[in-house]
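Have a look; sequence and predicted model below, questions after that.
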Amino acid sequence: MENFKIDVDADGIALITFDVPGRSMNTLTSSVMKEIPELVERIKTDDAIKGAVITSGKASGFCAGADLGDMAGGVLSGGGDLQKAFDAGWKLNGAFRALETSGKPIAAAINGLALGGGLEFTLAAHYRVVENDNKIQLGLPEIKVGLFPGGGGTQRLTRLVGVQNAMMAMSEGKSFRPNDAKGAGIVHEVVEKGQSVEAAKAWIKNGGKAVQPWDEKSFKLPGGGPYHPAGIQNFMVGNAMLRKQSYGNYPAVVNLMKAVYEGAQVPMDAALRIETRYFIKTLMTPQAQAMIRSLFLSKQELDKGAVRPAGVPKSDPNKVTVIGAGMMGAGIAYVQALAGIETILIDQTQEAADKGKAHVEELLKKRLSRGQLTQEKYDALLGSVTATTD
């Protein structure tokens, strides 16, 4: 396999390292989605493998989600044939379902950000360990590009944290830091950096269970489902809240709630098929296609300099002046400082310029208090901003 490396240790635990060649960040490309079923088959049929730990070989993160260009192309290439579109969309969902029903304990050692399909990959594991690093984000942000989770996220997250919490997280595209994710019930354990693989292996060695909670007969949906006295309130109020937020203009939020509402009433296999149908229906809408094009594909091209005139080399400014130290100017100075650009913040009076730098200082202090900056880094960033009238 090109994207996965498998090493089986003396205890029979397979360490599966996810590492897409030629990319700085792992994504669920068409090549990866093709190999996941092969990976699952190896886990199921190899008697030497007693359990598996999935981690990332990238320093930048675990997985940033699906490659939207690949995904849209694969589904839309069916020329409107719904069966072909469903089959293309089911590849990932079916592969993740096969992983969690492989009969062997699977743990995810999350050593970097896991977003969208990346988090869904880990949700298909029976146990999730994440490293204690504030740079790590866990979330399902698909709604921001006109979609919703289509790799089992609507069903697994709902069964983990309940309808209300899952709907809020998915409809807002909310991301969680490691400890917040543990508090929400999304992950099982937070460990120090570099220790996630060992912690995941320890769970397997100590008798980790190879069955998901929702596949057990005793499972009950947290907070209740559509026909529960408390659970029905989530859908009554949630429907009104989504309408208030979207004004009915975004099919994704409506189809998201439909997938959750219908999926919560049936076993997981049927629920995942429901999710895939609504996901494909959403992906085919002009709203989703326009948002993917503008907010994902076009943005990537722009970030790579697609509109730079021919023959003009890339410029990497290391010192920039911002004229006007008001709220907007100070905000620009703050972002430039974070990007490593020395900034001269100019205004008509020194008092006004100093006020702008004070706003930068306030924003940096927030990051310092959250552990996102060291004191040394904080001092350096604040020192890179000069308030002046000259």
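Received it, and whenever you're ready, just let me know what you need.

Please make it C-alpha for all contacts and neighbour counts, starting now.
Noted.

Verify the contact between Lys357 and Gly329 for me.
No: here Lys357 does not reach Gly329: they are 9.6 Å apart, not a contact under CA atoms under 8 Å.

Pasting the second one now:
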Amino acid sequence: MEQPSAFHLQMRLDNVAVITIDVPDEKMNTLKAAFAGQIRQVIQRARENPHLAGVVIISGKPDSFIAGADISMIAACDSAQRASALAKQGQKMMSEIAALPFPVVAAIHGACLGGGLELALACSQRICTPDDKTRLGLPEVQLGLLPGSGGTQRLPRLVGVPVALEMMLSGKTLRPRQALKIGLVDDVVPQTILLETAVALVLAGQKSRPRLPVGKRLTNGPLGRALLFTLATRRTRAKSRGNYPATEYILSVVRTGLEQGSSSGYAAEAQAFGDLVMTPESVALRSLFFATTALKKEHGAQAEPRRLRAIGVLGGGLMGGGIACVTATRAGLPVRIKDISAEGINHALKYSWDTLGKKVKRRHIKPAERLRQMALISGDTAYRGFQQRDVVIEAVFEDLALKQTMVAEVEQHCAATTIFASNTSSLPISQIAAQAQRPENVIGLHYFSPVDKMPLAEVIPHAATSAETIATTVALAKKQGKTAIVVADRAGFYVNRILAPYINEAMHCLLAGEPVGVIDNALVEFGFPVGPMQLLDEVGIDVGSKIMPILQQAYGERFAAPEAFAAILADNRKGRKNGRGFYRYSTAALSRKKRVDSRIYPLIKVKPKARLEGALIAQRCVMMMLNEAVRCHDEQVIRNARDGDIGAVFGIGFPPFLGGPFHYIDRLGATMVVNTLVNLMHQYGERFAPCDALRRMAEQNKKFYKTELASDTHIDSVA
């Protein structure tokens, strides 16, 4: 049965053809392989009009132009040749649009990403709306790929090589005004006149493209180009550490097109696209993308979430201020902060004011919008206004008695249906709910610091938490812009539990004399955004010290913190928060670079000297994390390997190109992981003993994933 066309033609009386893209039964438009024939047919029908003035391409969806290409097409490719053929098909479709002898204007509202932007680039002109939902970009690199439908060749010629490389190498999306500034679009107009403006451009006739500014033209010359690519390669390798092959391919393909001509560039693009599809890095990144897309559709429980109208936050500290900020600015919900002092409330309000101030400075929002969002946040030292709160999020000190008191106060001052969500990082939710009158309303909602930047939230129900409470809490986390995973109410939950042995092993390396910088660099080379010592400084050494005893009590000596922790804490080293940790932090504006604090070594009675290979340091730390992750999976702390991978990548920066702990174990093979752990156990002690579940997997030659995750989805917001 033939699929209905996604392209609809309307011929106006002024002889302008309007082609509306509206993919049937999908929320957003995505490019599919079948569309090549459909768009040819609709353009051919338009050309039957002998007086055709030109074409406007616009979306029939309310919030997206084209959000990218259908990634399931890529997942179906079982060879580089098939993937290259897919790219060539896309290139041919775009080339046919670019070669049309009349004006073709892309009228863009909403997401215009990946293949969507490549289609817009093939048009003679582009206009877009100033709406906050309108974003333009080529985010393929975030899936380990490059633009495969001509984007690597058309974008540099339109906006200049430096800007094009920055867009493709980072995968960042542009706001409408940014796109206008660099020449990616020709105009920005309100959505109400988008179509009419596009029609007017068509009727005005095809314009020749403006010449690039002198500075951009200089980089197209041999000397300027050589310098540009040398610097770009150096910066890219420093950032990627060789872990993201797509960046190298992008640099090579763009340069090929500039030096050898478009036809060679297109051929190199298709070849590179095919090669990249088959890399393990792209497979891992696509797996994560499919996993997060699938997770967005889940409620976390077999229940519908309650409607959310207003939120409360207890505690105006760093976490409370961050939670209030994302609730107001992202979820758009009124939020009321309660603190024991006006100073605490003011601190929380300042957090949001400063965060929004950065957006105003970058011209992402106007001052009036900042005032509107700030009006959603209020505070009090009493529970006035809490009767109407649907969820109250507790963000006070990690003290069980205090949190139980908070539960009792919320039950006294709030509605019987109000959910109490505790932002605890270590205390069991069942204990926090132990004295509750309505334990079904109590749940854990663990954010990561800083709240406005870290994308993960752990939702932790205890045995008596209702399904409706779980679903509503997950819905709130999503509204706040978080990726939420539901985890069991066990000590350390999931993320902190797998992080603790990783940090502990880094401490063992430090106590053996390995310098702080060497340890951190080893894990950054492996693929983590920061090393374990710097991460501990960021989280707070004092916070880590509170979690370790809880984990040790629950799981035994493998979680015992090295004695050096006590000496470091006794010296009042908390990390970045007080400027003293494994690194020294200067408050001077001109001296933001951190430096290892050499006074840490006599404090823990070691003389630093690099003895171990960086790869071995990384192996020791990572293998401890993998082993603990498998234990969590076996004990059903996480619901499945997918959630475990998402939690590790979004919660602690496990290298995305490895796909998460479970994807990485599958890639290595359980047998290799067990053998590596056994070798480390013989060298460094019993803490490396492979868990029983991992041994069983090795014996039975099992994997966590049967096949690569697949979805009929698209490249959009893959961050």
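Looks like it came in fine. Every value quoted in this text rests on a predicted model; they were computed, and no experiment measured them.

still on that earlier bit, what about Lys357 and Gly329 of the first structure, which has more around it?
Shown here are Lys357 of the first structure and Gly329; by other CA atoms under 10 Å, Lys357 has more neighbours (26 against 21).

Give me the common contacts of Lys357 and Gly329 of the first structure.
Both Lys357 of the first structure and Gly329 are contacted by Leu345, under the criterion CA atoms under 8 Å, 6 or more residues apart in numbering.

quick one, what contacts the counterpart of Leu318 of the second structure in the first structure?
Taking TM-score structural alignment, Leu318 of the second structure has Met327 as its aligned residue in the first structure. Residues near Met327 of the first structure by CA under 8 Å, 6+ apart: Gly356, His359.

Distance of Met327 of the first structure relative to Arg308 of the first structure?
30 Å (CA to CA, to the nearest Å).

Strands of the first structure, start to end?
Taking DSSP state E as the test, the strands found in the first structure are 4-8, 13-18, 51-56, 61-63, 106-110, 113-115, 127-131, 138-139, 175-176, 189-191, 319-323, 342-346, 385-388.

could I get those as TSV with distance to Leu76 of the first structure and mean neighbour count?
TSV is the format used below for those (distance: least, CA to CA, whole Å; neighbours: other CA atoms under 10 Å):
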stretch	distance to Leu76 of the first structure	mean neighbour count
strand 4-8	27	16
strand 13-18	27	21
strand 51-56	30	25
strand 61-63	24	28
strand 106-110	32	31
strand 113-115	23	27
strand 127-131	34	26
strand 138-139	26	26
strand 175-176	29	20
strand 189-191	39	20
strand 319-323	44	15
strand 342-346	46	24
strand 385-388	49	21
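
Would you convert those strands into CSV that also reports distance to Asn165 of the first structure?
Shown next, in CSV, are those (distance: least, CA to CA, whole Å):
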stretch, distance to Asn165 of the first structure
strand 4-8, 33
strand 13-18, 29
strand 51-56, 26
strand 61-63, 23
strand 106-110, 22
strand 113-115, 17
strand 127-131, 19
strand 138-139, 12
strand 175-176, 12
strand 189-191, 19
strand 319-323, 42
strand 342-346, 41
strand 385-388, 40
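
which one of these lies closest to Met284 of the first structure?
When those are compared by CA to CA, strand 113-115 sits nearest Met284 of the first structure, at 22.1 Å.

what range in the second structure does the closest one sit on?
Using TM-score structural alignment, strand 113-115 of the first structure lines up with residues 111-113 of the second structure.

Quick one: average offset of that stretch versus the first structure, please.
Once the two models are superposed, stretch 111-113 of the second structure sits on average 2.0 Å from its counterpart in the first structure (mean CA distance after the TM-score superposition for the first structure).

For that stretch, what is the distance to the chain centroid?
Relative to its chain's centre, stretch 111-113 of the second structure lies at 17 Å (CA atoms, centre = their mean, to the nearest Å).

ok, and what's touching it?
Residues contacting stretch 111-113 of the second structure (CA under 8 Å, 6+ apart): 63-68, 133-139, 173, 715-716.

again, only using 7 Å
Contacts to stretch 111-113 of the second structure, defined as CA atoms under 7 Å, 6 or more residues apart in numbering, come from residues Ser64, Phe65, Ile66, Ala67, Gly68, Lys133, Thr134, Arg135, Leu136, Gly137, Leu138, Asp716.

want to try a markdown table for those residues, with distance to Leu510 of the second structure as columns?
Formatted as a markdown table, the contacts of stretch 111-113 of the second structure follow (distance: CA to CA, whole Å):
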| residue | distance to Leu510 of the second structure |
| --- | --- |
| Ser64 | 51 |
| Phe65 | 52 |
| Ile66 | 51 |
| Ala67 | 47 |
| Gly68 | 46 |
| Lys133 | 47 |
| Thr134 | 48 |
| Arg135 | 45 |
| Leu136 | 46 |
| Gly137 | 43 |
| Leu138 | 42 |
| Asp716 | 41 |
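
tell me which of those is nearest to Leu694 of the second structure?
Asp716 (35.2 Å).

Which position in the first structure pairs with the closest one?
Checking with TM-score structural alignment, Asp716 of the second structure has no match.

Now Glu361 of the first structure. Nearest residue, chain neighbours left out?
Leu382 (6.4 Å; CA to CA, 6 or more residues apart in numbering).

Counterpart of that neighbour over in the second structure?
By TM-score structural alignment, Leu382 of the first structure lines up with Met374.

Could you report the neighbour count for its match?
Number of residues near Met374 of the second structure (other CA under 10 Å) recorded here: 20.

How about Gly116 of the first structure?
Neighbours of Gly116 of the first structure under the rule other CA under 10 Å: 27.

pretty sure it contacts Asp67?
No: counting by CA atoms under 7 Å, Gly116 of the first structure sits too far from Asp67 to count as a contact (10.3 Å).

hey, what's in contact with both of the two?
Shared contacts of Gly116 of the first structure and Asp67, defined by CA under 7 Å, 6+ apart, are absent.
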